[in-house]
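[1] The sequence and its predicted three-dimensional model are supplied below.
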Amino acid sequence: MFGKLGPTELILILVIALVVFGPSKLPEIGKALGKGVKEFKAHTANITSEITGEVDKKD
């Protein structure tokens, strides 16, 4: 139930965001959100590689 968002839910979220923020702010919000996700993935990959390196050192 909570695992996936279907097309109907995504459309509803986009319509609500359009009403709340307006059409001029949506590109800025999308850009900031994309940048945040990209940084999160980069930091996650960095931490994963550090942990893997430490585990390999102990073996």
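    Thanks, I have it.

[2] For the rest of this, base every contact and every neighbour count on C-alpha atoms.
    Fine.

[3] residues of stretch 26-38 that come out buried?
    Of all the residues in stretch 26-38, not one is buried under the rule 16 or more other Cα atoms under 10 Å.

[4] hmm, I was thinking of stretch 10-19
    Within stretch 10-19, no residue counts as buried by 16+ other Cα under 10 Å.

[5] try it against this one:
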Amino acid sequence: MLRNAFEPWHLILIIAVLVLLFGSKKLPDMARGLGRSLRILKSEAKALKDDRQDSPAAR
């Protein structure tokens, strides 16, 4: 049913809508903020995983 649900023209359409909604000046700032957020999330998840492995109660 959803064999070809996501095709390349879908991505082009999504990018065009984003540019129309937010403008080309705000998109780099939004992408930069998203990248920072993902880096923070990744580091926090890694720290949580390391804390669980170091804890003797995890066993």
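    That came in fine, so what should we check first? None of these values were measured; they are calculated from a predicted model.

[6] Quantify their similarity with the TM-score.
    The TM-score (TM-score structural alignment, normalised by the length of structure 1) is 0.74; 55 aligned residues with a Cα RMSD of 2.1 Å.

[7] in structure 2, which spans are helices?
    Listed in chain order, the helices of structure 2 (DSSP state H) span 8-22, 27-54.

[8] Kindly calculate the angle that the last one makes with helix 8-22.
    Right, helix 27-54 of structure 2. On the basis of axes from the mean of the first three to the mean of the last three Cα atoms, to 10 degrees, helix 27-54 of structure 2 is oriented at 110 degrees to helix 8-22.

[9] Helix 27-54 of structure 2 against structure 1, how far on average?
    Helix 27-54 of structure 2, aligned to structure 1 and superposed, deviates on average by 0.4 Å (mean Cα distance after the TM-score superposition for structure 1).

[10] Please apply the same query to the shortest one.
    Per the superposition on structure 1, helix 8-22 of structure 2 and its aligned residues are separated by 1.9 Å on average (mean Cα distance after the TM-score superposition for structure 1).
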